[in-house]
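Student: Kindly generate the corresponding structure for this input.
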Amino acid sequence: MAPPIRPAGSRLLRRYAGGHRQAVVCFHHAGGGMSAYRGWAQALAARADVVLVQLKGREDRVAEPLTDRLDDLSVELAREICELPYEDVVLVGHSMGAALAWAVADAVWAVYRRRVRVVVSAQAPPPYAGRDLPGVPEVLGGPADGSAGAAAPGPADGLHAETLAADLAWMAREFPALVPRALPVDLHCVLADRDHLVDPAAAAGWAALTTGRFTHRTVDGGHMYLLTDPAPLLALAGAVAGGDRTLQEVCVDQ
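Tutor: Model (predicted):
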């Protein structure tokens, strides 16, 4: 077995470098951190380097509250990503991370005129203005009013109650600022068949936001399938990073 790859980089980006010209940059979900992608660096070692985004307010950054404006954070992430020594970058985001990854792809194009490839998982597309973003009970699978609460999340679930509440409040404040506009990027959309938060029609909304290649697939599981069975998303990220042109392009009703 190959020795584990050790991370390096900034507080915001943790880079697992293996000498590749391609990188997969992973954006975590609300209530969690970069540990949601544990094992990805080793699993993708033959195809790409892995860079994990670690936002404020979680894990080793728990003392730093996440109060950044979305525009500022997106530009900061775009700058740090573009300063990395990669010719090809794939952004992978799950749930909250998917919307943030899309905002970063927008900033990378707007500021640096650079195309990335994007994998969005378990998230509806912008616009978020006027849309009811989920609260803690909805994320945990309980009713909207919280009258019959689900069990409190814990580290074993990859969700931390205080971090989740803070992230959802940040999303409600900042996500309406994300302007939907089509980008010249390849976009891959992944939805779960038992996701109680994201309508299957979300695929059509994502398809409308790219002038590049678009694929869509449905995987088995609920909203947090990334934690229970990451294999489908991991396999897709590896295929995209490896330039697999056999990925089926699909058309969805718009």
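
Student: only C-alpha atoms for contact and neighbour calcs from this point on.
Tutor: Fine.

Student: got the contact list for stretch 9-22?
Tutor: Taking contacts as CA atoms under 8 Å, 6 or more residues apart in numbering, the residues outside stretch 9-22 that touch it are 5-8, 41, 45, 47-55, 77, 80, 85-90, 241.

Student: So residue 222 belongs to a strand, correct?
Tutor: No. When the secondary structure is assigned by DSSP: H, G, I helix; E, B strand; the rest coil, residue 222 falls in coil instead of a strand.

Student: which ones are touching it?
Tutor: Residues in contact with residue 222, defined by CA under 8 Å, 6+ apart, are 192, 193, 194, 195, 196.

Student: for these, which one is nearest residue 172?
Tutor: For residue 172, the closest of these turns out to be residue 196, at 18.4 Å, with distances computed as CA to CA.

Student: Select from the contacts of stretch 9-22 every entry located in strands.
Tutor: Within the contacts of stretch 9-22, residues falling in strands by DSSP state E are 8, 49, 50, 51, 52, 53, 88, 89, 90.

Student: I'd assumed residue 23 was in contact with the last one.
Tutor: Spelled out, it's residue 90. Yes. With contact defined as CA atoms under 8 Å, residue 90 and residue 23 form a contacting pair (6.3 Å).

Student: I have a second one here; can you model it like the first so I can compare?
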Amino acid sequence: MDRTWIRVVRERPEAPVRLVCFPHAGGAASAFLPLGRRAGDDIEILAVQYPGRQDRYREPAVTELGQLADRVADVLAGAVPGPFAFLGHSMGAVVAFEVTRRLERRGAPAPQVLFVSGRRAPSLVREEDVHQRDDAGVLAEMKRLGGTDTDLLADPEVVEMIMPALRADYTAVETYRCDPPGAVVRSPIEVLIGDSDPRVSVAEAKDWAHHTTAGCGLRVFPGGHFYLTDRAAEVMAHITATLRLP
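Tutor: Model prediction:
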């Protein structure tokens, strides 16, 4: 497996299943460390490391979501040992969905379950302009959503380092259009959201049901857009139960 792209968050090589995680806009593989700390021995946690951040900060970040999905699918096709599931948060939910579509088209192994978190259904288009704002406007959106230490966002050196990837990610996800709008996958979809997330409503989350032929569930947790970190133990318990692990 390509360790440039895929990082081991919680190593359990003998586990019966792997959970491959896809970060939010501006996020990195390390965003899933809280989840990994709460995983049992029966699940190994992997995470995708997009270009342009952390140890890949010298690489250009990808500004087109389809291209990003192509590259991740190239890495993952046939490379994950044994059964696996996907978990994508926010932008990562759409990336995980598009990677699943690509794996299915190739006839490669696809996720047993596609967990999509903090994101409306792919067919629901909303005109958004965060990627067109100045740096202060982009940072204001990050502060609104939470999930990032505000002290870090006040450090000019940190902002200079993270802004290229952050702006590229917002460009990718805000210009994304599902093609065709009614695209479906054969993997079952499990939708996870926070009950006070300003980015997605329950109605928008329910529309993911139109994008699978294998059934769709919905679980609402207390919290905002980054409920995933605050409720990591509950989320991990739900994932484990959904995958029918002991």
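
Student: Tell me how the two chains score on TM-score.
Tutor: After superposition, the two chains reach a TM-score of 0.79 (TM-score structural alignment, normalised by the length of structure 2), with 226 aligned residues with a CA RMSD of 2.9 Å.

Student: ok so, going back, list residues touching both of residue 90 and residue 23 of structure 1?
Tutor: Common contacts of residue 90 of structure 1 and residue 23, defined by CA under 8 Å, 6+ apart, comprise residue 241.

Student: ok so, going back, just the buried ones from the contacts of stretch 9-22 of structure 1?
Tutor: 5, 41, 45, 47-55, 77, 88-90, 241 (16 or more other CA atoms under 10 Å).

Student: returning to that earlier point: with secondary structure and distance to residue 139 of structure 1 as extra columns, can I get the contacts of residue 222 of structure 1 in JSON lines?
Tutor: Below are the contacts of residue 222 of structure 1 laid out as JSON lines (DSSP: H, G, I helix; E, B strand; the rest coil; distance: CA to CA, whole Å):
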{"residue": "192", "secondary structure": "strand", "distance to residue 139 of structure 1": "14"}
{"residue": "193", "secondary structure": "coil", "distance to residue 139 of structure 1": "16"}
{"residue": "194", "secondary structure": "coil", "distance to residue 139 of structure 1": "13"}
{"residue": "195", "secondary structure": "coil", "distance to residue 139 of structure 1": "10"}
{"residue": "196", "secondary structure": "coil", "distance to residue 139 of structure 1": "8"}
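
Student: Pull out the buried members of the residues you listed.
Tutor: Among the contacts of residue 222 of structure 1, those classed as buried by neighbour count (16+ other CA under 10 Å) are 192, 193, 194, 195, 196.

Student: Not counting sequence-adjacent ones, nearest residue to the third one?
Tutor: Ranked by CA to CA, 6 or more residues apart in numbering and with sequence neighbours excluded, the top spatial neighbour of residue 194 of structure 1 is residue 222, at 4.5 Å.

Student: Counterpart of that neighbour over in structure 2?
Tutor: In structure 2, residue 222 of structure 1 lines up with residue 224, judged by TM-score structural alignment.

Student: And residue 78 of structure 1, by the same measure?
Tutor: Checking TM-score structural alignment: residue 78 of structure 1 goes with residue 73.

Student: Can you tell me the closest non-neighbouring residue to its match?
Tutor: By the measure of CA to CA, 6+ apart, the closest residue to residue 73 of structure 2 outside its immediate chain neighbours is residue 99, 5.4 Å from it.

Student: wait, the one you found sits on residue 65?
Tutor: No. Residue 99 of structure 2 is beyond contact range of residue 65, at 10.1 Å (criterion: CA under 8 Å).

Student: Run through who's touching the longest helix along structure 2.
Tutor: Longest among the helix segments of structure 2 by residue count, using DSSP state H, is helix 156-174. Applying CA under 8 Å, 6+ apart, the set of residues contacting helix 156-174 of structure 2 from outside is 25-26, 51-53, 57, 60-65, 91, 94, 127-131, 135, 138, 152-153.

Student: how does it look with 7 Å?
Tutor: Helix 156-174 of structure 2 is touched from outside by 25-26, 52-53, 61-65, 91, 128, 130-131, 152-153, with contacts defined as CA atoms under 7 Å, 6 or more residues apart in numbering.

Student: give me the element residue 73 of structure 1 is part of.
Tutor: Taking DSSP states H and E as the definition, one finds residue 73 of structure 1 inside helix 70-82.

Student: average gap between that helix and structure 2?
Tutor: Once fitted to structure 2, helix 70-82 of structure 1 is off its aligned match by 2.5 Å on average (mean CA distance after the TM-score superposition for structure 1).

Student: Enumerate the positions of that helix that are buried.
Tutor: 70, 73, 74, 75, 76, 77, 78, 79, 81.

Student: Excluding chain neighbours, what is closest to residue 30 of structure 2?
Tutor: Setting aside the residues directly before and after it, residue 30 of structure 2 is nearest to residue 9 in space (CA to CA, 6+ apart), at 7.3 Å.

Student: Can you check my assumption that the one you found lies in a helix?
Tutor: No. With three-state DSSP as the criterion, residue 9 of structure 2 is located in strand rather than a helix.

Student: And the spatially most distant residue from the centre of structure 2, how far from residue 208 of structure 2?
Tutor: Of all residues in structure 2, residue 156 has its C-alpha farthest from the mean position, at 26.9 Å, by CA atoms, centre = their mean. If you measure residue 156 of structure 2 against residue 208 of structure 2 using CA to CA, to the nearest Å, the figure is 39 Å.
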